[in-house]
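model this:
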Amino acid sequence: NSIEGIERIFAEWGKDIAAVIVEPMAANMGLVLPVPGFLEALRGLCSQHGSVLIFDEVMTGFRVARGGAAEAFSVQPDMWTFGKIVGGGLPAAAYGGRNDVMEHVAPLGRAYQAGTLSGNPLAMAAGLATLQEMESQDAFNKLEQLGQQLDKTVAQKLSAAMQAGKLSYVRKSSFFCFFFGNGTAPRNFAEVSACNMNQFNKVYHAWLNAGIYMGPSGYEVGFLSTEHSQQDLERLVSVVGENI
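Predicted structure coming up:
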């Protein structure tokens, strides 16, 4: 999330940088969104120096938008990697990119990529069915509407605690995260690590006791589902308010 940092690295090593791979929004250290201009700066530097910009969209692909984070943030990479949703609940991964990049892969090019389960018919059918179901249900709009409901619920129930610096809240599409002991949303891993993980553990166990199943680490995010209701969101946020 440091524009100055990537500019310094490219200024010194730009001619040697073949590719840059990045999660367009980090979701394995809580939820850390790109600071304004960061992805755009990375796109510009990669284009300037002839480096391939790769978005790791294993978590964000087909989740934050139909076109993933590239669509959500309006920044186009040269290549993508996908996983999770793309297999419809079965083990699968995929990658893709610009025509001139992908033409280097066999049989058109010299780079050979294959595996025992590559293109597994069952996983491909499950992934396609999942994406078709999401499209037919208008799932992306429903998830955003749920997210906006969660925003309002957090504002109603936790605004005083956030103003007091007891926690911060971040959401993008169906991703959300609470950071404890920090009134400002973290911008990098160091700031995430400085949050109060003991407070998270207290809230986490309170969630469990209330029948709410969240990730067991302060470094994980929560996910909204089209099956969640306003009542679910109220319970989720109420437990936070009762335990900080």
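
CA atoms for contacts and neighbours, from now on please.
Noted.

which residues of the chain fall in strands?
19-22, 52-56, 79-83, 93-97, 167-172, 175-180, 222-223 (DSSP state E).

Contacts for the last one, please.
I take that to be strand 222-223. Surrounding strand 222-223, the residues in contact under the criterion Cα atoms under 8 Å, 6 or more residues apart in numbering are Ser174, Phe175, Phe176, Cys177, Met214, Gly215.

again, only using 6 Å
Taking Cα atoms under 6 Å, 6 or more residues apart in numbering as the criterion, the residues outside strand 222-223 that touch it are Ser174, Phe175, Phe176, Cys177.

Quick check: longest helix in this structure by residues?
In the chain, taking DSSP state H as the definition, the longest helix is helix 139-163.

the inter-axis angle of it versus strand 167-172?
If you take axes from the mean of the first three to the mean of the last three Cα atoms, to 10 degrees, helix 139-163 sits at 160 degrees to strand 167-172.

what's the spacing between helix 139-163 and its chain's center?
Relative to its chain's centre, helix 139-163 lies at 17 Å (Cα atoms, centre = their mean, to the nearest Å).

quick one: buried residues of it?
139-140, 142-144, 146-151, 153-154, 157-159, 161-162 (16 or more other Cα atoms under 10 Å).

for stretch 21-29, same thing?
Going by neighbour count (16+ other Cα under 10 Å), the buried part of stretch 21-29 is Val22, Glu23, Pro24, Met25, Ala26, Ala27, Met29.

quick one more, to check against the first:
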Amino acid sequence: MTTISKNDQLFERAQKTTPGGVNSPVRAFRSVGGTPRFITRAEGPYFWDADGKRYIDYIGSWGPAIVGHAHPDVLKAVQEAATRGLSFGAPTEGEIEMAEELVRLVPSLEQVRLVSSGTEATMSALRLARGATGRDKIVKFEGCYHGHADSLLVKAGSGLLTFGNPTSAGVPEDFVKHTLVLDYNNVAQIEEAFANFGDEIACVIVEPVAGNMNLIKGTREFLQALRDLCTKHGALLIFDEVMCGFRVALGGAQELYGIKPDLTALGKVIGGGLPVAAFGGSTALMSKMSPVGAVYQAGTLSGNPVAVAAGMTTLKLIQQPGFYDQLSASAKRLADGLTAAAKDAGIPFCADAVGGMFGLYFSETPPNNYAEMMAGNRERFNVFFHHMLDEGVYFAPAAFEAGFVSAQHTDAVIDETIAAARRVFVQL
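Alright, predicted model coming up:
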């Protein structure tokens, strides 16, 4: 008699009441095949599924769990905040404290507005950019994901400098007709875009360190060109640091590169695992937001006191001496170890890391853009993913997602992962 796993039972049950059985598409394992793992609890660098199997977790709730799961200080802050009430719909001192902390830590920020998701943050930053410039056109880059707002669900057009096409049903062509999609890390294309449409472009939005087409670093030349061209043509530069903010450095990618955007979107880490995000920039720009300006934005649960408590505690923990040195060393140890294990097995593979983010690529060299990422061996990644899952290691269930280490991924945990990978690579 075949025993059906609890994960299989839950997935079958979930599909009856939830589209695809999940509340966010990548969780469905559609890219890699198989049954998603339903998680029951998490602690430190681990989580456990419904069948009781323990995994070394390298998604960390897709970034927020930078201090590890269920950190006692974060849990205590959440519990204490919850005893005072879950939501008020009125201002709290905690919101002020978070805004002050973000302004202190992130170079480009003078004022911020708290929201509840990364999508809200980027959507609102775009609206502000259009309102501030009086222009409609925006530039984004193929493979960068900025949330599921209509004007951002866009793929590249049929040729250079053609405007994009919707990547989702339900998005009218009119919503994306002003969105120009270019190649990431391509300086010539952005120069041509501004030469053709410079006085019509409201903003350029970019992940300075991309994490949604696996990990791809923006080159300094590329990001500096964006800064220079936006300044020259009166457009605004938006850094989407929802993923890389507080992940690649304490001040985010803008501190790492020394490039100051006009607007920044933040999320994930600043909520410590609960839904907090933010967008901000100069006081002059942010003064155009309601209630003092004409650009409208609102949110009933924005700055939720329980979520802010989790986020503020996380922000304090990551400022401990040596935190980022250890985090970066862990990610590099993992990337180097996996690369060496694959080389020993004769598998075309490489890995890269920056701060607490890493990327795995079944190709000889790390990709520089979406097209190069798509050229990797995704079928081999899928086999690798499932073998590692069997070994008790949970990487992102898609070849297009960055991975994350936490402060709880010790050398012993990393080495256990590398040992598992050695066993797997010889089977590929």
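
re the thing from before, out of the strands of structure 1, flag the one nearest Ala210 of structure 1.
strand 222-223 (15.8 Å; Cα to Cα).

In structure 2, which residues correspond to that closest one?
Strand 222-223 of structure 1 corresponds to residues 403-404 in structure 2, going by TM-score structural alignment.

cool, stretch 17-25 of structure 1 as well?
Across structure 2, the stretch matching stretch 17-25 of structure 1 (TM-score structural alignment) is residues 201-209.

Quick check: the residue nearest to Phe180 of structure 1 when sequence neighbours are not counted vs Val240 of structure 1, distance?
The shortest distance from Phe180 of structure 1 to any residue other than its chain neighbours is 4.2 Å, reached at Leu167 (Cα to Cα, 6 or more residues apart in numbering). Shown here: Leu167 of structure 1 relative to Val240 of structure 1, a distance of 10 Å by Cα to Cα, to the nearest Å.

Between those two, tell me which one has more neighbours.
Between Leu167 of structure 1 and Val240, counting by other Cα atoms under 10 Å, Leu167 is the more crowded of the two (25 against 21).

and the more buried one, what pairs with it in structure 2?
With TM-score structural alignment as the criterion, the equivalent of Leu167 of structure 1 in structure 2 is Phe349.

Next one: that match from Leu428 of structure 2, what distance?
Phe349 of structure 2 sits 11 Å away from Leu428 of structure 2, going by Cα to Cα.

Which parts of structure 1 are helices?
Secondary structure of structure 1 (DSSP H): helices at 3-13, 38-49, 68-73, 99-102, 121-136, 139-163, 189-193, 197-209, 230-242.

mind putting the buried residues of stretch 21-29 of structure 1 in TSV, distance to Pro77 of structure 1 included?
Converted to TSV, the buried residues of stretch 21-29 of structure 1 look like this (distance: Cα to Cα, whole Å):
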residue	distance to Pro77 of structure 1
Val22	10
Glu23	11
Pro24	10
Met25	13
Ala26	16
Ala27	18
Met29	22
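
neighbours around Glu7 of structure 1, how many?
Using other Cα under 10 Å, Glu7 of structure 1 has 15 neighbouring residues.

Might you report the residue contacts of Met123 of structure 2?
Contacts of Met123 of structure 2 (Cα under 6 Å, 6+ apart): none.

Could you give the residue range in structure 1 aligned to the strand or helix carrying it?
Using DSSP states H and E, Met123 of structure 2 sits in helix 118-133. Aligned using TM-score structural alignment, helix 118-133 of structure 2 spans no residues in structure 1.

same thing with stretch 77-91 of structure 2?
Under TM-score structural alignment, the alignment places stretch 77-91 of structure 2 onto no residue of structure 1.

go on, stretch 11-22 of structure 2?
Here stretch 11-22 of structure 2 fails to align to any part of structure 1, judged by TM-score structural alignment.

Likewise for stretch 226-240 of structure 2?
With TM-score structural alignment as the criterion, stretch 226-240 of structure 2 aligns to 42-56.

Sort out which residues of that stretch are buried, please.
Neighbour-count burial for stretch 42-56 of structure 1 [16+ other Cα under 10 Å]: Leu42, Arg43, Leu45, Cys46, His49, Ser51, Val52, Leu53, Ile54, Phe55, Asp56.

repeat for stretch 130-140 of structure 2
Buried residues in stretch 130-140 of structure 2, counted by 16+ other Cα under 10 Å: Arg130, Gly131, Ala132, Thr133, Arg135, Asp136, Lys137, Ile138, Val139, Lys140.

distance of the third one from Ala371 of structure 2?
What it means is Ala132 of structure 2. As judged by Cα to Cα, Ala132 of structure 2 and Ala371 of structure 2 stand 33 Å apart.

same check, this time on the fourth one
With distances taken as Cα to Cα, Thr133 of structure 2 is found 32 Å from Ala371 of structure 2.

List of residues touching stretch 41-59 of structure 1?
For stretch 41-59 of structure 1, contacts defined as Cα under 6 Å, 6+ apart pick out 14, 18-23, 77-83.

wait, isn't the match of Leu167 of structure 1 in contact with Leu360?
No. With contact defined as Cα atoms under 6 Å, Phe349 of structure 2 does not reach Leu360; the gap is 7.6 Å.

quick revisit: distance to Thr60 of structure 1 added to the helices of structure 1, as TSV?
Shown next, in TSV, are the helices of structure 1 (distance: least, Cα to Cα, whole Å):
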stretch	distance to Thr60 of structure 1
helix 3-13	22
helix 38-49	15
helix 68-73	6
helix 99-102	21
helix 121-136	14
helix 139-163	12
helix 189-193	18
helix 197-209	24
helix 230-242	22
